[in-house]
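S.K.: Curious how this folds, go ahead:
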Amino acid sequence: MRDRLSRLTIFGASLAFALSVSAAHPRAESVSPGQPNQACGSPSPIDDGWKITSPDSVGMDGAQLCTIAARLGQRSTAVHSVVVVRHGKLVFEQYFAGYDQPWGQADGQYEFTATTKHDMRSASKSVTSLLIGIAIDRKLIAGVDEPVLKFFPDYTAVKQPGWDAVTLRHLLTMSSGITWDEARAWTDPKNDEPHLVTEPDPLGYVLSRPVAAPPDTLWTYNGGGTELLGNIVERVSGKPLEAFAREALFQPLDITDVEWKPYKNGKIAAASGLRLRPRDAAKIGQLVLNRGQWNGRQIVSADWIAQSITPRFQAVGYFGGTLFYGYQWWIGRSLVGDKEIKWIGAFGWGGQRIFVVPELDLVMMTTAAQYGQPKEGLAAIDILSNIVIPSVRDAH
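M.R.: As a prediction, this is how the structure comes out:
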């Protein structure tokens, strides 16, 4: 359940990976066995709404993409999947067996394929942001400047001084100023995140936190604010969060195999509980890339997408301060040769990543089990920056 992001920098010198596959990462087959001349990483047709083609047909070097497994295999990166989409078409996928800690299941060794759901962890936050946008599009919420306490009249008794100034926008940008610390060890009683799991009323816990700074002045990573956002969606829609998400987002995206895990008190974990197939998670990235459209249908407004991916705060203390933060979306860049390539990301603890690269019309998604590892997330950014982006031939 724990979903705290590593604070190490994801930029810097390239990892010194060699080109040999480690036995620690046996491949879980993603294609039908026995197919003649089956290209490495060729996606399986599973009738999930994706159009499938070869990397070379969309201007990518398929042979270069085939070095991903070797690059991962040199070290115990615990990556479970890599999915690549270009020009709206699925062009590459690979899956790797390995250890995992899936929510609500036993820790252990698992096989991963195109039809295996995986914890998204904090990438759930980015999906919750999309649901807020849909609620605003449907006029269930007037806008991001609505005060948070307007939606929680039943929590007046726990209100602390300063909460009246906190709006939805402050929760979306993690700039509410409320006292919150997820950077401590999970067992540290001063870590606020475990309280979302253990408290009989996690919403009450969040709303009772004191305000340490005026809104818009202090960026602090805060899953508690996302829990409030998810509950606001429930309150304005009159539906459980998962039911609203299925109707408003997942069904229009042809996502049918989805799970959103609850906390012990039964409330859906808006900040960290989503489980999706990697190919379906890549659809979330494609939706953002397409400014809210999927197969010609506008699912969330283009304006909301634009607002969500606009850099609003330096993400101080996370990944060496190299990232910006929007509405529950990260904004970063990769250095490819002598050129900076900007991207938008949904990040989840353990190495769950959705990267959206507008300049190249590209989406890359990874899942992993790098929970608590000092190099958590480094494999994904290495693959993106040193293999996937450079494999694009028609933009260089």
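
S.K.: switch to C-alpha atoms for all contacts and neighbour counts from now on
M.R.: Fine.

S.K.: Need the three-state assignment for residue 275.
M.R.: Of the three states, residue 275 takes strand according to DSSP: H, G, I helix; E, B strand; the rest coil.

S.K.: Name the nearest residue to it, ignoring sequence neighbours.
M.R.: residue 119 (4.5 Å; C-alpha to C-alpha, 6 or more residues apart in numbering).

S.K.: Need the contact partners of the helix or strand hosting residue 170.
M.R.: Here residue 170, judged by DSSP states H and E, is contained in helix 168-172. Applying C-alpha atoms under 8 Å, 6 or more residues apart in numbering, the contact partners of helix 168-172 are 129, 143-148, 176, 215-216, 225-226, 229, 326-328.

S.K.: Summarise which helices and strands the helix or strand just after that helix is packed against.
M.R.: Note on helix 168-172: by DSSP H and E, the next helix or strand toward the C-terminus is helix 193-198. Packing partners of helix 193-198 (3 or more C-alpha pairs under 8 Å, 6 or more residues apart in numbering; DSSP states H and E): helix 202-207, helix 223-237.

S.K.: I have a second one here; can you model it like the first so I can compare?
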Amino acid sequence: MWKYAVTGLFILFNSFIIVTQIDLQDIIYNTFFYKGNNNSNIIQIKSLRQQRLKRNAPFRNIEEITKMSKELNTYSYMILHNNSVISEHYFKSYIDDSKLESFSITKSIVSLMVGIALDKKYLSSIEDKIGKYFPECTMSNTSIKNLLEMSSGVKLYSLSGFFTSLVDFYSSNLTKRAFSRKPVFESGKYWVYDNINTQLIVLVLEKATKMKINVFVENYLWKYISTTEAQWSTDDSGNVKAFCGLQMTSEDLLRIGKLIMDKGKVNGYQVVSESYLQMIFNVNTNLCILSDIKQHNKNYGLHAWKSKINDTTIKYFFGSGGQFLLLIEEWNTVVVHMGFDVLISGPDDIDHILQKVVEVTHKTLLD
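M.R.: Coordinates of the predicted model:
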């Protein structure tokens, strides 16, 4: 429990001194999330070290980007436009080979692995019930699709999504925790953003493929796109933190975006089907948001997001603290923004930072 208290106090204190130059946000990030070269409680995802992306004048619009970095506590910012990196910036002590914590972007990558599992016939359908793989599970009547949509019927562990995430993050056995959660509502009715959905998806993938998730990612995704190894945080029992904890370089995250923009292909090889990549951004607007049942889901697909900024459609992966992988098809552009702002802790905080990153990206493209 001390970890919850310390993290909570750090964040509370930081909210009061945000106007000062004391950068506790970086202390929090480096103390609790960034692993660096620390090998405790992580597993490796090996790489075949693909050739790096082409660079083309990557230092344009420096003034605007530097201003954004101070406002959003940015660690890295990259733009891929027309298959060339036209902007690449790192801040604080981070560099191009720093493996940064992606937080809930990990969820979206897990969704990509569901698509690959469908393509390889490890899974027959996203309509499969969890009970097909785990008859004893309390959510046996919930489908993989319900988990992907965040409509499994569970409700948050507490009134605070932040506190629920802390409990998940510091759980000593996430498998046990996932199997202990019980649906409270009918599946497919309410949208509730809960980490345990992703944890169950990974358990299903491991059961269906007979591979640990890091091996499955390594064999079917990472070897095709990555320039270096990635790593995944685990709990004390060795279970990956499926809902967060995947750490990679900014370029390798950018290359995931390029894979999606290239309709799932790398050098002519279909890594993941185009049809699934289209599906993950389809938003089920019939889902009521449990925290405000008068509102319906407008932005969330299958562990992926879609919004409009100034009439431009933005498809994206999002992680707490300000992690973004943006896909702007209209501009033939992929953007990575990594950083850590403690005031950006969940889906409700997305709009401001998304608007800012898109605006700076647009100015950079015009520079």
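
S.K.: Give me the TM-score for this pair.
M.R.: TM-score for the superposed pair, counting by TM-score structural alignment, normalised by the length of the second structure: 0.78. Supporting figures: 320 aligned residues with a C-alpha RMSD of 3.2 Å.

S.K.: hang on, the earlier thing: dump the helices and strands packed on helix 193-198 of the first structure to TSV, plus mean neighbour count and distance to residue 113 of the first structure.
M.R.: Output for those, formatted as TSV (neighbours: other C-alpha atoms under 10 Å; distance: least, C-alpha to C-alpha, whole Å):
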stretch	mean neighbour count	distance to residue 113 of the first structure
helix 202-207	20	35
helix 223-237	22	29
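
S.K.: Save those as JSON lines, and put in distance to residue 304 of the first structure too.
M.R.: Below are those laid out as JSON lines (distance: least, C-alpha to C-alpha, whole Å):
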{"stretch": "helix 202-207", "distance to residue 304 of the first structure": "26"}
{"stretch": "helix 223-237", "distance to residue 304 of the first structure": "15"}
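
S.K.: distance of the aligned residue in the second structure for the residue nearest to residue 275 of the first structure from residue 152 of the second structure?
M.R.: Using TM-score structural alignment, the partner of residue 119 of the first structure in the second structure is residue 101. Distance of residue 101 of the second structure to residue 152 of the second structure, given as C-alpha to C-alpha, to the nearest Å: 26 Å.

S.K.: Residue in the first structure paired with residue 123 of the second structure?
M.R.: So, by TM-score structural alignment, residue 123 of the second structure is matched to residue 141.

S.K.: In terms of helices and strands, where is the residue nearest to that match when sequence neighbours are not counted?
M.R.: Distances taken as C-alpha to C-alpha, 6+ apart place residue 135 nearest to residue 141 of the first structure, at 5.9 Å, with adjacent residues excluded. Using DSSP H and E, residue 135 of the first structure sits within helix 123-137.

S.K.: Superpose on the first structure and give me the mean offset of the biggest helix by length in the second structure.
M.R.: Counting residues, the longest helix in the second structure under DSSP state H turns out to be helix 350-366. Following superposition, helix 350-366 of the second structure is found to deviate from the first structure by 3.7 Å on average (mean C-alpha distance after the TM-score superposition for the first structure).

S.K.: ok, back up a step: and the match of residue 123 of the second structure, that one's in a helix?
M.R.: No - counting by three-state DSSP, residue 141 of the first structure is not part of a helix but coil.

S.K.: Could you list which residues are in contact with the most centrally placed residue in the first structure?
M.R.: Centroid-nearest residue in the first structure: residue 123, 2.3 Å away (criterion: C-alpha atoms, centre = their mean). For residue 123 of the first structure, the residues meeting the contact criterion (C-alpha under 8 Å, 6+ apart) are 271-272, 274, 346-348, 352-354.

S.K.: run the last query once more with 10 Å
M.R.: 3, 270-275, 281, 328-329, 345-349, 351-354 (C-alpha atoms under 10 Å, 6 or more residues apart in numbering).

S.K.: Can you tell me which of these end up in helices?
M.R.: Per DSSP H, these map to helices at residue 281.

S.K.: picking up where we left off before, between the helix holding residue 135 of the first structure and helix 223-237, how many degrees?
M.R.: Counting by axes from the mean of the first three to the mean of the last three C-alpha atoms, to 10 degrees, helix 123-137 of the first structure lies at 30 degrees to helix 223-237.
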